[in-house]
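Peer 1: I'll drop the sequence and a predicted model, then ask my questions.
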Amino acid sequence: MSSYQLSAFSFQQAARAMIALVLLAVMAAGAEGSGLVKQLREQFAKPGASYRALPMDFDMEHPDQFGASLAAGDWGGALFSHPGGPGGYLIDQDGWKKFDSAVEACKSRGLDVWIYDEAGYPSGRAGGQTLQGHPEYEARGLFYASKDVAAKSDQQVEWKLPEGTPYYIAACPLTLVGTIYGEPIDLTADAKDGVLHATVKQGDWRIVAFVENRLYAGTHAPITGGAPYVNVMDPDAVKRFIELTHQRYYEHCGAEFGKTIRAFFNDEASLQGGYLTNETQPYPVVAWYHGLPDMFKARTGYDIRKALPALFSDAGGDTVRYRCDFYDTISHAVADAYFKQIRQWCEAHQVASTGHLLWEESLLYHASFYGSVFPSLAEFDWPGIDVLGCGRQCTSGSHIEGGPVTPKLISSAAHLYGKPRTMSESFCFVKKSETPMRELIGQVAWQWVLGINSLTVLSIWGQYDDAEFRQLNDFTGRVGSVLTNGEFVADAAVLYPMASVWADFVPTNRHVSYVGDQPKARDVDTAWREVSRELLACQRDFDYLDEDAICSGRLKGYRILVLPHATVLRMATLKRIEEFVDAGGKVITHQTVPSIREDAGSAEEFSDMVERLLPKFTHVETLRSLDAAMAKCVKPDLAVSPRNREIYYQHRKLDNGDAYFVVNNGDKPFAGKFTFRATGNAQIWDPLTGKTASVPARIADGARTVEVTVPGLSGVFVVFER
């Protein structure tokens, strides 16, 4: 061997030895860890109080004993309010002493306090004080009635109106097929003492009446304490509620705000715009506020009276625009007047605004109670939901039990508006005799994988022992401590198709759950829910985006946009979709292709753009085709073998790795091969035990395949550390 060969050989040996040392160092670093993954691993073993559950309860007669029980069960704190007393809610001094003792019992143990902002629910009444001396602040509605008249010549009409103050009465020309058209004739001045006396000319007419009155009978208000409710679109009413409630708490114990006292909890405030009793009411109604006409004109440029008849009747080509303009306006009215005011007060006083909306389970309910939920969700610091049961009906979903759409709505809003924390009020209808702790943990795993990350509980206090509560709180805390860090990752955005619901939504005088009264709107709602479930069952995670988000450019962070039975879009939305496609994004339409323009403007221009885009879209008619269409668009972030529709996952991108929370919603353990679109050293973190361990991974095509067994009704983290 020549000296040159020997020298080269020696160099190769040295180089190989150096590479081996580097690899060993890298592996050692991976095992020991640094950065956020290491920090989370240390926190995972014993998560802090802010990630653990809070009972919505406190025994104020025995505060120290109750505080000791909280500590023994590893709770994160408690959620409670001033207990009232002879002097009144938020006034009685003995009640304040009890409240102070409860706060001190939590403070001395390092536990958090959330304040429940009402005496009962829904929030806004201040125990009835908001409306005392201010009846003008009560919730209002426009009650609708109509009468068709076929006049062979000029005809006198005498018609008894709904009780209240007539806001707008008009005679609308009527076609042979029942469509109103042309310019209505204003008859409001012809109404006196609850009766319309008017003359209509020869022709077919629909006389419509919109009468303002208090919004109470048949609504959420009488079934929640029997007291009238406030108008959440009235800024002055909301300001009074804040002064009577939040400000009093601050004046009494403001020194603990931002320290022991962390949040105010707001419960089921709504427009009261849908009926919630089984008795059929005399008239359908839409929520109203005396300032709404000015808001509407400022947003749309025209008089709200032009839109009102179209809320209940087909008004031809303008029907969709009128309905969408109305519901869009009330969406922002309630968000700005109520939820925004509360959030701004909380922000100024160093506490978070949290809580949940009313009847989040269906798009039809959203229309009745909020218009759209996204503007209101944007105004919570910690947006939330309630999931009051624990059975399969809660997770599978229907228009009564929302299933995965409810937590996904909340987490989508949190991602969209940059809110790291979300909340669930859970377990109101749970009995230990029917529900072992394992099922409660399974419900938490299901909610957390869908984006919830903090828990308040109802009605289970005292049903389980401290060891069981520690198991629940350890699991909840560990999962939350990871899922509140890093950045959520999803390839897909799913349109929140609210305009397609508004287009065919007609308020009913029956319980809002009678979705048969809204067949076309119901079909959109059903398709949206089914597409959501199918994507999750195929391990395709997503965010919902409303049209405001799309128009503001938020599609850029996704690779795929799914349009579930979307029939209606704004022109601005369609233009953003075109930009998305031109930049390489993929669009999947399901069942229908948008064909109706939501806003004012040329329908032909809209149709022409849809025609240009159609060849670039992927269209699927059935849910079974959806996964294959997704696969053609982008390689999955997680592939499971064998396939299992009970597996959901959430991916968080960390600064030096990736964390995947993999949940098995089935009852039995599942063992399979999980292929992740990730790099780094693989580890399994078990939230039931707090243990972490490195595991082997097969590397191919830039992905890692790990063999994992996921317990039934539970989940594990698969973490990749770089």
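Peer 2: Everything's here; your move.

Peer 1: all contacts plus neighbour counts: C-alpha atoms, from now on.
Peer 2: Will do.

Peer 1: so residue 242 touches residue 344, yeah?
Peer 2: No. Counting by Cα atoms under 8 Å, residue 242 does not reach residue 344; the two are 10.8 Å apart.

Peer 1: would you mark the buried spots in the biggest helix by length in the chain?
Peer 2: Longest helix in the chain, counting residues (DSSP state H): helix 3-32. For helix 3-32, burial by neighbour count (16 or more other Cα atoms under 10 Å) applies to 30, 31.

Peer 1: hmm, back to that, ok, residue 242 and residue 344, which is more surrounded?
Peer 2: Taking neighbours as other Cα atoms under 10 Å, residue 242 and residue 344 compare with residue 242 leading, 22 against 15.

Peer 1: put this beside the first:
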Amino acid sequence: EGEWKVMLFTCSYSVGGVHGHLVDYMQPEAVSTLLGMTYGEYDKRYKSYFGDVIRKTFFDDVGFVHMEQTWTPAITEIFREKYGRNPALYYPALFYDIGPETGAARIAFYDIRSELMAEGYVRQVSEWSEARRMRSMGHPPENYSPNSVVAHGDILKYYRHVDIPLLDAILCFRRGLNGFKQVCSAADLGDKPVVGAELCGAYPEEMDSAMLYRTTLEAMARGVNFVVSHGMWYDTDPQTVRIPPLIAPENPLLGPALKGYSTSTGRSCMLLQGGRRIADIAVLWPINAIQAESYMFRDAESGLPIANWHPNDVVNYALSGMLTNDLHRDFTYIHPENLTDGKVSVEGDRLRLNNAENLQEYSVLVIPGGGYISAGALARIGEFYDNGGKVIALASLPS
């Protein structure tokens, strides 16, 4: 009796979409086949060079930017096993508000998708590299943007298996600057001593050497200690440079400065690698608050640049800029799950990041707004506060 709404949800292959034919990065068998068809061909031809001449592998923009409805059938069964509920009853929450359970349902679905991204392509590439005495290096699309949910899942989870987390500093000076700490914090949480940056890709063609230094120093101030200059083309003829600027001796604006730049950058990277980084401010990564208010096509419908929509009361992006650019205080994002899995423990009036090398202790935890938080994480924050730890909540409190 009553009014019923019958809904049908379909999951179709991405064939000929905005990025062409794509593999399901979250499906292990598909990824394994892809690696065999691509990396496997290098393995046949150049294995003798792996680990000595060729020391790293590199991937770029592996995610689902411009395709925020990306899904994989495995999510359904994982949801059922993890929560003991019929996932089909919660699919509508991915499209509109279904009532009090909306936020929790979205967080559950989007978190499973984040886990599958981290454990799919990213993990397999890293394991393939390690087996051949190489380190993996790479990044998702929009790694510097405030909303990772629609671009690649959860950036602090994404880099879990990458040996060298990489960020983009591209298109123009200071673009995405407030997001650089997202990548560097993922490295800190994973006790990874090297953080890479792909610099100056698609910058204005007339950029000079001063801009090369500026971009590098801005990245280093936020935790980068390995530099990959964009635009190293095999053929330096201007007609064949697909994405300017050409960072090579043939570029009259950059060429004369490259020797000095390379020496300066190399020495700086050597000094910055390894050891401990001192940061006594922790910022809670507000991923659950963003997941809870995300739904299919919300980012696209916002009218903002891709991966830039986020709830108005989630202010971590602005906070990152204020701490680094204005107050000159370093900080680390900690994932809410780190508060419950032992990665970050409460030690008296301090929070301790339990790493073998890059251990850190925080006297202050900042909650950068948002209406949603896990009960487990909230309990640990309460324990920290009761022990005399300082907690600063911005914009809104989770309810």
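Peer 2: That came in fine, so what should we check first? Keep in mind that this is a model prediction, so the values were computed, not measured.

Peer 1: any idea what the TM-score is?
Peer 2: Remark: TM-score between the superposed chains equals 0.85 [TM-score structural alignment, normalised by the length of structure 2]; 366 aligned residues with a Cα RMSD of 2.4 Å.

Peer 1: hmm, back to that, where does the longest helix of structure 1 end up in structure 2?
Peer 2: The aligned range for helix 3-32 of structure 1 in structure 2 is empty, by TM-score structural alignment.

Peer 1: distance from the chain centre to that helix, please.
Peer 2: 54 Å (Cα atoms, centre = their mean, to the nearest Å).

Peer 1: likewise stretch 200-207 of structure 2?
Peer 2: Taking mean C-alpha positions (Cα atoms, centre = their mean), stretch 200-207 of structure 2 and its chain are 24 Å apart.

Peer 1: could you pull out the strands for the stretch 601-722 of structure 1?
Peer 2: If DSSP state E, counting those that start in this stretch is used as the criterion, the strands of the stretch 601-722 of structure 1 fall at 618-620, 638-641, 647-654, 657-664, 670-676, 681-685, 692-694, 698-700, 703-710, 714-721.

Peer 1: need those in TSV (columns: mean neighbour count and distance to residue 293 of structure 1).
Peer 2: Converted to TSV, those look like this (neighbours: other Cα atoms under 10 Å; distance: least, Cα to Cα, whole Å):
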stretch	mean neighbour count	distance to residue 293 of structure 1
strand 618-620	18	41
strand 638-641	18	50
strand 647-654	22	44
strand 657-664	25	48
strand 670-676	19	53
strand 681-685	22	56
strand 692-694	15	59
strand 698-700	12	62
strand 703-710	19	56
strand 714-721	26	51
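
Peer 1: would CSV of the ones you listed with distance to residue 423 of structure 1 be doable?
Peer 2: Formatted as CSV, the strands of the stretch 601-722 of structure 1 follow (distance: least, Cα to Cα, whole Å):
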stretch, distance to residue 423 of structure 1
strand 618-620, 34
strand 638-641, 26
strand 647-654, 17
strand 657-664, 18
strand 670-676, 28
strand 681-685, 23
strand 692-694, 26
strand 698-700, 37
strand 703-710, 25
strand 714-721, 19
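
Peer 1: run a quick neighbour tally on residue 199 of structure 2.
Peer 2: 23.

Peer 1: which helix or strand contains it?
Peer 2: Residue 199 of structure 2 is part of strand 196-201, with elements assigned from DSSP states H and E.

Peer 1: repeat that for residue 447 of structure 1.
Peer 2: helix 437-449.

Peer 1: which part of structure 2 lines up with that helix?
Peer 2: Helix 437-449 of structure 1 maps onto residues 209-221 of structure 2, going by TM-score structural alignment.

Peer 1: who touches the matching stretch?
Peer 2: Around stretch 209-221 of structure 2, the neighbours that count as contacts under Cα atoms under 8 Å, 6 or more residues apart in numbering are 169, 173-174, 177, 180, 197, 199-200, 227, 253-254, 257-258, 261, 265.

Peer 1: how about stretch 303-312 of structure 2?
Peer 2: Under Cα under 8 Å, 6+ apart, the answer for stretch 303-312 of structure 2 is 65-66, 142, 145-151, 289-290, 293, 298-300, 302, 370.

Peer 1: and with 10 Å instead?
Peer 2: 65-66, 68, 141-152, 289-294, 298-302, 317, 369-371, 395-396 (Cα atoms under 10 Å, 6 or more residues apart in numbering).

Peer 1: which parts of it are buried?
Peer 2: For stretch 303-312 of structure 2, by 16+ other Cα under 10 Å, it's 306, 307, 308, 309, 310, 311.

Peer 1: want to try JSON lines for the residues you listed, with distance to residue 5 of structure 2 and secondary structure as columns?
Peer 2: Below are those laid out as JSON lines (distance: Cα to Cα, whole Å; DSSP: H, G, I helix; E, B strand; the rest coil):
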{"residue": "306", "distance to residue 5 of structure 2": "32", "secondary structure": "coil"}
{"residue": "307", "distance to residue 5 of structure 2": "32", "secondary structure": "coil"}
{"residue": "308", "distance to residue 5 of structure 2": "33", "secondary structure": "coil"}
{"residue": "309", "distance to residue 5 of structure 2": "30", "secondary structure": "coil"}
{"residue": "310", "distance to residue 5 of structure 2": "30", "secondary structure": "coil"}
{"residue": "311", "distance to residue 5 of structure 2": "29", "secondary structure": "coil"}
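
Peer 1: can you tell me the closest non-neighbouring residue to the most centrally placed residue in structure 2?
Peer 2: Geometric centre of structure 2, nearest residue: residue 155, 2.8 Å, by Cα atoms, centre = their mean. Nearest residue to residue 155 of structure 2, sequence neighbours excluded (Cα to Cα, 6 or more residues apart in numbering): residue 148, at 6.1 Å.

Peer 1: surely residue 350 of structure 1 is within a helix?
Peer 2: No. Under DSSP: H, G, I helix; E, B strand; the rest coil, residue 350 of structure 1 falls outside any helix and is assigned coil.

Peer 1: is it in contact with residue 260, as I believe?
Peer 2: No. Look at residue 350 of structure 1 against residue 260 with Cα atoms under 10 Å: they stay out of range, at 11.2 Å.

Peer 1: strands along the stretch 1-150 of structure 2, start to end?
Peer 2: Going by DSSP E, counting those that start in this stretch, the stretch 1-150 of structure 2 shows strands at 56-60, 135-139.

Peer 1: mean per-residue distance, the first one versus structure 1.
Peer 2: Translated: strand 56-60 of structure 2. Mean deviation of strand 56-60 of structure 2 relative to structure 1 after superposition (mean Cα distance after the TM-score superposition for structure 1): 0.6 Å.

Peer 1: could you tell me where that strand falls in structure 1?
Peer 2: Going by TM-score structural alignment: strand 56-60 of structure 2 matches residues 263-267.

Peer 1: mean shift between the very next helix or strand once past the helix holding residue 447 of structure 1 and structure 2?
Peer 2: Downstream of helix 437-449 of structure 1, the first helix or strand assigned by DSSP H and E is strand 455-457. Strand 455-457 of structure 1, aligned to structure 2 and superposed, deviates on average by 1.5 Å (mean Cα distance after the TM-score superposition for structure 1).

Peer 1: kind regards, and thank you for your time.
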